[in-house]
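Peer 1: Build the 3D model from these lines:
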Amino acid sequence: MEDVTDIVFRHVVSEAARPDVFFTEFTNTESFCHPEGIHSVRGRLTFSEDEQPMVAHIWGDKPEQFRETSIQLAKMGFKGIDLNMGCPVANVAKKGKGSGLILRPDVAAEIIQATKAGGLPVSVKTRLGYYEIDEWKDWLKHVFEQDIANLSIHLRTRKEMSKVDAHWELIEAIKNLRDEIAPNTLLTINGDIPDRKTGLELAEKYGIDGVMIGRGIFHNPFAFEKEPREHTSKELLDLLRLHLSLFNKYEKDEIRQFKSLRRFFKIYVRGIRGASELRHQLMNTQSIAEARALLDEFEAQMDEDVKIEL
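Peer 2: This is a model prediction of the structure:
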């Protein structure tokens, strides 16, 4: 996820409950291939060996740039490359990138084939269609025909964004299409999957190969637990402290302003008396030291460790 799944947050999630595979943030291939632009995006590709297998998530619309990027990503030690053909944001999609590639199937195919130059497994992250749900049949058939390692399908159209429920009712039909066209391609489902347990139930019911959890991690940082259990407010605050420490640890590898942390506070501070005020105060902090001091003061006054319903 953009501005979310950096090396810092991935390590927080790993501490809470590790997934099987990690993906980087979006990295623009045009910037990656530019002699100056590479410096602005390199932090997005920072990872540590304890995170493996790591998959680089890239976007753009120039096949030759995907070819060059794929070769360099292989040298950097990534285990796979994921092509973004699903981002619904207007300034991406309307330029024919992200989900805009759904309307440019020939270019999408060229990009997939070009990315294979790096020798890594190539996967595609996309949506059911651009405007209408019925687009999925022709679009996904086309993608399956490209001989990819994995298809991750967000079960909504670009037009739907995340405003409607994910179309789980189409999983069986999509799986049948995969079996017919590309039985060796793994099928991963995304959309409204809150945790590992729900994902495994879907996998067993429909015979799919995996599930992807994105926004659900904001609601439950323990979403990937193999044995779900109750968690407390103290555990969430401990994860916030870890997040702050890791931000310091990796600041030389991934230069980000402190304010980028603010989007994460709501994950950890909730469900307890005074949570709203603490979040407000944290949003006004300007440094790691200030945030830690607020946490120290708040926890010193906590009269109970509340179980949180995630």
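
Peer 1: okay, CA-based contacts and neighbour counts for the rest of this
Peer 2: Will do.

Peer 1: if I pick the residue nearest to Phe66 when sequence neighbours are not counted, what's in contact with it?
Peer 2: Nearest residue to Phe66, sequence neighbours excluded (Cα to Cα, 6 or more residues apart in numbering): Thr115, at 5.3 Å. The contact partners of Thr115, by Cα atoms under 8 Å, 6 or more residues apart in numbering, come to 63, 66-67, 69-70, 81, 122.

Peer 1: Not counting its own residues, what contacts stretch 240-252?
Peer 2: 7-9, 11-12, 265, 268, 288, 292.

Peer 1: one more time with 7 Å
Peer 2: 8-9, 12, 268, 288 (Cα atoms under 7 Å, 6 or more residues apart in numbering).

Peer 1: quick check, distance from the particular helix or strand that has the residue nearest to Phe66 in it to the centre of its chain.
Peer 2: Per DSSP states H and E: Thr115 is located in helix 105-115. What separates the centre of helix 105-115 from the centre of its chain is 22 Å, taken as Cα atoms, centre = their mean, to the nearest Å.

Peer 1: now the angle from the following helix or strand past it to helix 105-115?
Peer 2: Later in the chain than helix 105-115, the nearest helix or strand by DSSP H and E is strand 122-127. Relative orientation of strand 122-127 and helix 105-115, computed by axes from the mean of the first three to the mean of the last three Cα atoms, to 10 degrees: 150 degrees.

Peer 1: ranges for the strands of the stretch 201-310 of the chain?
Peer 2: With DSSP state E, counting those that start in this stretch as the criterion, the stretch 201-310 of the chain has strands at 210-212, 231-232, 307-308.

Peer 1: for the first one, packing partners?
Peer 2: The contact analysis (3 or more Cα pairs under 7 Å, 6 or more residues apart in numbering; DSSP states H and E) places strand 210-212 against strand 186-190.

Peer 1: Which elements pack onto the strand it packs on?
Peer 2: strand 150-154, strand 210-212.

Peer 1: who wins for proximity to Gly77 among those strands?
Peer 2: Distance to Gly77, taken as Cα to Cα, is lowest for strand 150-154 among those, at 19.1 Å.

Peer 1: Going by neighbour count, list what's buried in the helix or strand just after the closest one.
Peer 2: Where DSSP H and E defines the elements, the next helix or strand beyond strand 150-154 is helix 171-181. By 16 or more other Cα atoms under 10 Å, the buried positions in helix 171-181 come out as 171, 174-175, 177-178, 181.

Peer 1: To compare with the earlier structure, here is another sequence to fold:
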Amino acid sequence: MNTIKIGNVEIRKTAALAPMASVADRAYREICKEWGACYMVGELASAKALTFSDRKTEELLFVSDAERPMAVQLFGNEPDVMAKGAEKALKYRPDILDLNMGCPVPKVAGNGAGSALMKDPLLAYEIVKAVVSVSNVPVTVKIRKGWDENSVNAVPFAKLMEKAGAAAITVHGRTKNQMYRPFSDSTIIKAVKEAVSVPVIGNGDILTAEDAARMYEETGCDLVMVGRGSYGNPFLFRQIKTYLETGVIPPLPPLPERLAVMRKQVELAVRYKGEYIGMRESRRTASYYLKGIGGAAKLRAACGQLKTMEDLDNIIAMALSHGERH
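Peer 2: Predicted coordinates:
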């Protein structure tokens, strides 16, 4: 099996789990790891909140041994604050520190962080330099194609991040203004790969095993990263791994097994966050797993009311009685 190295961290070359706020929590990451995710990046955490010892932010940084190799991801737009946040984050013993310079959501980009940093490459350079100077693990950067179609600057930006000390660069093939539509541009990932000597991770529109293989082939990237394609479908990681190794895509597990995996993920969420928060946050989780099942609309409505594991077991029983759509 091929591997890549980010600094001194060795990662199998299959598919990684993308950092997704309010989605890629510890329960989700552990399930994806079980199903073959080779590397994962946690939910983005505010470096500024960390410097104030914000408990909720600190919870985002927990790294269990079951998840390794794993990065924690920080966002912010002040070099000194990012360095202080990085020092706090390192206490959680991540394998890698990832800096978010690609998030398009208004509460991040609107405050000058995330993808807004692509408009200020020199500030981004100072941030990476500051974090690298305090970090005892590799520092990586996640970027987009650019801010908008008139400022596509991923290539010079990536070169500057490498110069600042970044050990790898993840590229999402859309501009900030494109958010998550239309299609991700693989040519920009290829251009970044050809421009830098550190590993490049390709991100955007990996919904099937064929998509992952195509991303490797078209861009020459060192690793592919799966985001929304894994919602309710951690099985995709095993499909990608098997397809890359054998050229054969295994079928999805049968419905009872998929629902058992869903139940396990919700159970983990409740264990880590308590029933009240765990169940409410799992409403969306459960609805993703139920896609393609007969009576899905009714089942998803029931997911919106989830409060206990008993509620979930009732939904599972209903889903099994409906069966899959053919």
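
Peer 1: Got a TM-score for the pair?
Peer 2: In this superposition the chains share a TM-score of 0.87, using TM-score structural alignment, normalised by the length of structure 1; 296 aligned residues with a Cα RMSD of 2.2 Å.

Peer 1: so how far does the helix holding Thr115 of structure 1 sit from its counterpart in structure 2?
Peer 2: By mean Cα distance after the TM-score superposition for structure 1, the fitted helix 105-115 of structure 1 averages 1.2 Å away from its aligned residues in structure 2.

Peer 1: now that helix: which residue numbers in structure 2?
Peer 2: Using TM-score structural alignment, helix 105-115 of structure 1 corresponds to residues 121-131 of structure 2.

Peer 1: Stretch 278-288 of structure 1 now?
Peer 2: Mapped onto structure 2 using TM-score structural alignment, stretch 278-288 of structure 1 spans residues 299-309.

Peer 1: For that stretch, which outside residues touch it?
Peer 2: 279-280, 283, 286-287, 312, 315.

Peer 1: Highest neighbour count among those?
Peer 2: Ala286 (27 neighbours; other Cα atoms under 10 Å).

Peer 1: burial of Thr57 of structure 2, as a residue count?
Peer 2: Residues lying near Thr57 of structure 2 (other Cα under 10 Å) number 20.

Peer 1: So which bits of the match of stretch 278-288 of structure 1 are buried?
Peer 2: 299-300, 302-303, 306-307.

Peer 1: go on, stretch 245-262 of structure 2?
Peer 2: Buried-residue list, stretch 245-262 of structure 2, by 16+ other Cα under 10 Å: 249, 255, 258-259, 261-262.

Peer 1: In helices, which of those appear?
Peer 2: Applying DSSP state H to the buried residues of stretch 245-262 of structure 2, the entries found in helices are 255, 258-259, 261-262.

Peer 1: and which of those residues is nearest Leu117 of structure 2?
Peer 2: Once Cα to Cα is applied, the member of these that ends up nearest Leu117 of structure 2 is Met262, at 36.9 Å.

Peer 1: Map the closest one onto structure 1.
Peer 2: Correspondence of Met262 of structure 2 to structure 1, assessed by TM-score structural alignment: Leu240.

Peer 1: for Gln73 of structure 2, same thing?
Peer 2: Per TM-score structural alignment, the equivalent position to Gln73 of structure 2 in structure 1 is His57.

Peer 1: Look at its match and tell me its secondary structure.
Peer 2: When classified by DSSP: H, G, I helix; E, B strand; the rest coil, His57 of structure 1 comes out as strand.

Peer 1: re earlier: for Phe47 of structure 1, which of the helices and strands packed on strand 186-190 of structure 1 is the nearest?
Peer 2: Proximity to Phe47 of structure 1 (Cα to Cα) singles out strand 210-212 among those, at 19.5 Å.

Peer 1: ok so, going back, now, of the strands of the stretch 201-310 of structure 1, which is deepest in the fold?
Peer 2: Ranked by mean neighbour count, the strands of the stretch 201-310 of structure 1 are led by strand 210-212 with a mean of 21 (mean count of other Cα atoms under 10 Å).

Peer 1: how about it, aligned to which bit of structure 2?
Peer 2: Taking TM-score structural alignment, strand 210-212 of structure 1 hits residues 223-225 over in structure 2.

Peer 1: quick one: that stretch to structure 1 mean distance?
Peer 2: On superposition with structure 1, the mean distance recorded for stretch 223-225 of structure 2 (mean Cα distance after the TM-score superposition for structure 1) is 0.9 Å.

Peer 1: Pull the distance from that stretch to the chain's centre.
Peer 2: How far stretch 223-225 of structure 2 lies from its chain's middle: 10 Å, per Cα atoms, centre = their mean.

Peer 1: What of stretch 281-301 of structure 2?
Peer 2: On Cα atoms, centre = their mean, the centre of stretch 281-301 of structure 2 falls 22 Å from that of its chain.

Peer 1: Stretch 240-248 of structure 1 too?
Peer 2: For stretch 240-248 of structure 1, the distance to the chain centre is 20 Å (Cα atoms, centre = their mean).

Peer 1: Tell me which residues of that stretch come out buried.
Peer 2: 240-244, 246-247.

Peer 1: quick one: which of the contacts of Thr115 of structure 1 sit in helices?
Peer 2: 63, 66-67, 69-70.
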